[in-house]
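1. this one's structure only:
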């Protein structure tokens, strides 16, 4: 019966140090960490590796529920997958343990709250962007394309695909940059 830890942060500038320390204190023999959004389980390779590796009697431990996922469906699917293997989930900050019935109830409610919190964050972000646009302060993400090189390649008669390859970007980025230049 092994105890595995999973730590996650959303951005490269964040640190998993606190989570890692708490997971070590909880007796995790293996701790997997990644820097990726929790909005979906897609692209979370370390979590997938743990879920594939866990066997009957093992426990997956996370410091906080939102580190496991922001989607109620994803969290419940992970718990279901653990159930199918005869394994459990433990959430340290709320003392949730799916090996107990009350742990399952609390987990379901808190995962719903986590998902709701994510939707509030997105709403606030959208409102802030809309306000900044209305005030003329929001210009979007700055272009990372070398405009002079783009113009030079376009004047040579090259298409968007070739230009994108040359500049190391996507075709859509080339089209957007050309639209800005033509505006």
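-> All right, it came through fine. Since we're looking at a predicted model, the values are computed, not measured.

2. going forward, measure contacts and count neighbours with C-alpha atoms only.
-> Fine.

3. list the contacts of stretch 101-117.
-> Applying C-alpha atoms under 8 Å, 6 or more residues apart in numbering, the set of residues contacting stretch 101-117 from outside is 65-66, 69-72, 75-76, 96-98.

4. mind running it again at 6 Å?
-> Contacts made with stretch 101-117 from outside it, assessed by C-alpha atoms under 6 Å, 6 or more residues apart in numbering, are listed as 70-72, 96-98.

5. helices along the protein, start to end?
-> Listed in chain order, the helices found in the chain under DSSP state H are 17-25, 45-53, 65-68, 72-85, 101-134, 147-155, 160-167, 171-182.

6. now do the fifth one and helix 72-85, the angle between them.
-> If I follow you right, that is helix 101-134. Angle, helix 101-134 to helix 72-85, by axes from the mean of the first three to the mean of the last three C-alpha atoms, to 10 degrees: 150 degrees.

7. take the one below as the second:
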């Protein structure tokens, strides 16, 4: 069993010293550091390397929970991945420790609230789309050609103009012209 640390700082101007000192004091024996890497990036080289190398019984230690994932969903996905592989997790600032029963319970509660949030957002989105459809609104990008312009495009086609020339005349892409003819 090893305490494995992960550090991330977003810009090269930031220093990882605070995180490194805290992790060292917490007994971390191996350290992975992404320096100057935004948390919004899905792929972070050192995080990916750490995830490849952790083994059953290891404990991943971070200074703060937001150093691990890009957002709540990503963080929870990583926590679930670690748990499934038998890897513990500790966040020093928040005091989360999945190696104990209370820490596992707290992470379960956090995951449950995140799932509730996702479900609520999904329900609101579906209800909003249904209400918009009931009012006659359709989602998506507006069509490039109005019905009048489609008729004009068809008349140009009957005169022998090609799709590229019609598109140039109407100020739209050739794909928009083909789409109009297909309808």
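-> Received the coordinates, thanks. Fair warning: this is a prediction, and the values are worked out from it, not measured in the lab.

8. equivalent range in structure 1 for stretch 150-168 of structure 2?
-> Residues of structure 1 matching stretch 150-168 of structure 2 by TM-score structural alignment do not exist; the stretch lands nowhere.

9. neighbours around the nearest residue to residue 36 of structure 1 once chain neighbours are set aside, how many?
-> In this structure, residue 36 of structure 1 finds its nearest non-sequential neighbour in residue 10, 4.7 Å apart by C-alpha to C-alpha, 6 or more residues apart in numbering. Residue 10 of structure 1 has 15 neighbouring residues, counting by other C-alpha atoms under 10 Å.

10. related to what we said a few turns ago, redo the helices of structure 1 as CSV? Include mean neighbour count.
-> Rendered in CSV, the data for those read as follows (neighbours: other C-alpha atoms under 10 Å):
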stretch, mean neighbour count
helix 17-25, 16
helix 45-53, 15
helix 65-68, 22
helix 72-85, 17
helix 101-134, 14
helix 147-155, 14
helix 160-167, 16
helix 171-182, 14
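
11. of the ones you listed, which is nearest residue 32 of structure 1?
-> Go through the helices of structure 1 one by one with C-alpha to C-alpha and the one that ends up closest to residue 32 of structure 1 is helix 45-53, at 6.0 Å.

12. which residues touch the closest residue to residue 2 of structure 1 other than its chain neighbours?
-> Beyond its immediate neighbours in the sequence, the residue positioned closest to residue 2 of structure 1 (C-alpha to C-alpha, 6+ apart) is residue 58, lying 4.8 Å away. Each residue near residue 58 of structure 1 by C-alpha under 6 Å, 6+ apart is listed here: 1-3, 87.

13. not counting its neighbours along the chain, what's nearest the residue nearest to the spatial centre of structure 1?
-> Centre of structure 1 computed as the mean C-alpha position; nearest residue by C-alpha atoms, centre = their mean is residue 37, 0.9 Å away. By the measure of C-alpha to C-alpha, 6+ apart, the closest residue to residue 37 of structure 1 outside its immediate chain neighbours is residue 10, 4.5 Å from it.
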